[in-house]
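K.L.:
pasted the sequence and its predicted model underneath.
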Amino acid sequence: MTKLAARIAAAQTSIFKVVFPNTTNHYKTLFGGEALKMMDEVAFIAATRFSRKTMVTVSSSKVDFTMPIPADTIIEVQGAITRVGRTSVDVQVNIYKEEMYEEGRVLAVQGLFTMVAVDENKEPVPVIDV
C-alpha cells in the first residue's frame, strides 16, 4: 500500500447515531437538514484526519435521499476520501440505516463533499505537505 493510500484508509470516518424524534420532520423521518449537517460533520472529520490541516466545506453535490429514515432507527454516517487534489479533497459520505431490533442495514443517503485546506488568512494551501 502506498503512503497516500494508507493515509486515505486511515482517514475513513464513521459515526453512529440514533434518530430521535427531535431530529425528525412532520413525517417522523430524519429531517434532510439534520442529515446534511451530520454528513458535513463527517466529511470535515475525514478531511481533517487525512490532511491534519484546517479544512472548510466548499461544496456538496449530488446528495441523494433514496429512502426515508424513520425515528427510532440507528444510522451510520460514513465518510471516505475519494479524490485528493492540490488544495482540496472529495469525501464520499453515506448514511446507512438499520432497524434497532432487526439484522441488516441499507444505504439511505449518499453525497459528495469537497473540502479545502486553508491557512490562518483563509487562503487555500496544499492539502498535504509533499
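P.N.:
Structure's in. What do you need?
K.L.:
C-alpha from now on. contacts and neighbour counts both.
P.N.:
Noted.
K.L.:
any idea which element Ser60 lies in?
P.N.:
Using DSSP states H and E, Ser60 sits in strand 55-65.
K.L.:
show me what counts as buried in that strand.
P.N.:
Within strand 55-65, the residues that qualify as buried are Met55, Val56, Thr57, Ser60, Val63, counting by 16 or more other C-alpha atoms under 10 Å.
K.L.:
these two touch, right, the last one and Gly111?
P.N.:
This means Val63. Yes. Here Val63 lies in contact with Gly111, judged by C-alpha atoms under 8 Å, at a distance of 4.0 Å.
K.L.:
what touches both of the two?
P.N.:
Counting by C-alpha atoms under 8 Å, 6 or more residues apart in numbering, Val63 and Gly111 have no common neighbour.
K.L.:
packing partners of the top helix by length along the chain?
P.N.:
Secondary structure of the chain per DSSP state H: the longest helix is helix 32-51. Helix 32-51 sits against helix 3-10, strand 13-18, strand 55-65, strand 73-84, strand 88-99, strand 106-117, with contacts defined as 3 or more C-alpha pairs under 8 Å, 6 or more residues apart in numbering; DSSP states H and E.
K.L.:
okay, pairing it with this:
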Amino acid sequence: MNKAQLSEAIARAKTTVVRAVFPNSTNHYDTLFGGNTLKWMDEVAFITATRFGRKKFVTVSSDRVDFNMPIPGGHFAELVGEITKVGNSSLVVEVRLMLEGMYEEGQVEAVKGSFTLVAIDDDRRPVPIFL
C-alpha cells in the first residue's frame, strides 16, 4: 500500500457516533460516568480500526485519556475516531468526545484519548494488518 492509498484508507475509516447522555448513564452529579465514557470511546476505537483494516482487532492499551470537563446529562456526545499511527499488526486510534447542548449550536472537546489495537487471527495471535 503506497502513501496515497494509506491516506485514503485512514480517511475512509474515520468514525463518528453521536450518543445522548440520558439519566441511566450519569452519576449522582448528573454527569456521564467515566466508565461509560471509556466504554463509548473504546467502541469507537474498535469500529475505526475494523473499518480501516477489515480484520479482527482487540484493544491492548488506552495510552492517555484526558477528561477536560464534565459531561452533563441532557447533552449530546459526539465521538470521533481517527487513525493516527499504523504499524505492522497494531494501530493507534485517537478518539475525541465533543460535547454539544441538545438545544444549542456548537461543540467543545470534553475528552480526548488514544487507544492501541492489534489485529488478530482466530487463535488470537497478532497478524499483519496488510498482507
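P.N.:
Looks like it came in fine. Every value quoted in this text rests on a predicted model; they were computed, and no experiment measured them.
K.L.:
nearest residue to the counterpart of Phe76 of structure 2 in structure 1 other than its sequence neighbours?
P.N.:
Per TM-score structural alignment, the equivalent position to Phe76 of structure 2 in structure 1 is Ile74. What sits nearest to Ile74 of structure 1 in space, not counting adjacent residues and going by C-alpha to C-alpha, 6 or more residues apart in numbering, is Val18, at 4.5 Å.
K.L.:
ok, the one you found - contacts?
P.N.:
Contacts for Val18 of structure 1 (C-alpha under 8 Å, 6+ apart) come out as Ala71, Asp72, Thr73, Ile74, Ile75.
K.L.:
any idea which of the buried residues of strand 55-65 of structure 1 is closest to Ala117 of structure 1?
P.N.:
Taking C-alpha to C-alpha as the measure, Ala117 of structure 1 lies nearest Met55 of the buried residues of strand 55-65 of structure 1, at 4.5 Å.
K.L.:
my guess is the closest one meets Arg49, correct?
P.N.:
No. Here Met55 of structure 1 lies out of contact with Arg49, judged by C-alpha under 8 Å, at a distance of 9.9 Å.
K.L.:
burial count for the equivalent of Thr31 of structure 2 over in structure 1?
P.N.:
Under the alignment (TM-score structural alignment), Thr31 of structure 2 pairs with Thr29 in structure 1. Neighbour count for Thr29 of structure 1, taken as other C-alpha atoms under 10 Å: 19.
K.L.:
what's the most buried one of the helices and strands packed on helix 32-51 of structure 1?
P.N.:
Ranked by mean neighbour count, these are led by strand 88-99 with a mean of 23 (mean count of other C-alpha atoms under 10 Å).
K.L.:
against Leu117 of structure 2, how distant is whatever residue of structure 2 lines up with Glu41 of structure 1?
P.N.:
In structure 2, the residue matched to Glu41 of structure 1 (TM-score structural alignment) is Glu43. Taking C-alpha to C-alpha, to the nearest Å as the measure, Glu43 of structure 2 falls 11 Å from Leu117 of structure 2.
K.L.:
identify the residue of structure 2 aligned to Phe16 of structure 1.
P.N.:
For Phe16 of structure 1, the residue aligned by TM-score structural alignment is Val18.
K.L.:
which residues touch Gly74 of structure 2?
P.N.:
Ala20, Val21, Phe22, Pro23, Gly101, Met102.
K.L.:
residues contacting Met98 of structure 1?
P.N.:
Check again: residue 98 of structure 1 is Glu, not Met. Counting by C-alpha under 8 Å, 6+ apart, Glu98 of structure 1 has contacts Thr73, Ile74, Ile75, Gly104, Arg105, Val106.
K.L.:
closest one to Val89 of structure 1 out of those, please.
P.N.:
For the contacts of Glu98 of structure 1, the nearest to Val89 of structure 1 is Ile75 (24.4 Å; C-alpha to C-alpha).
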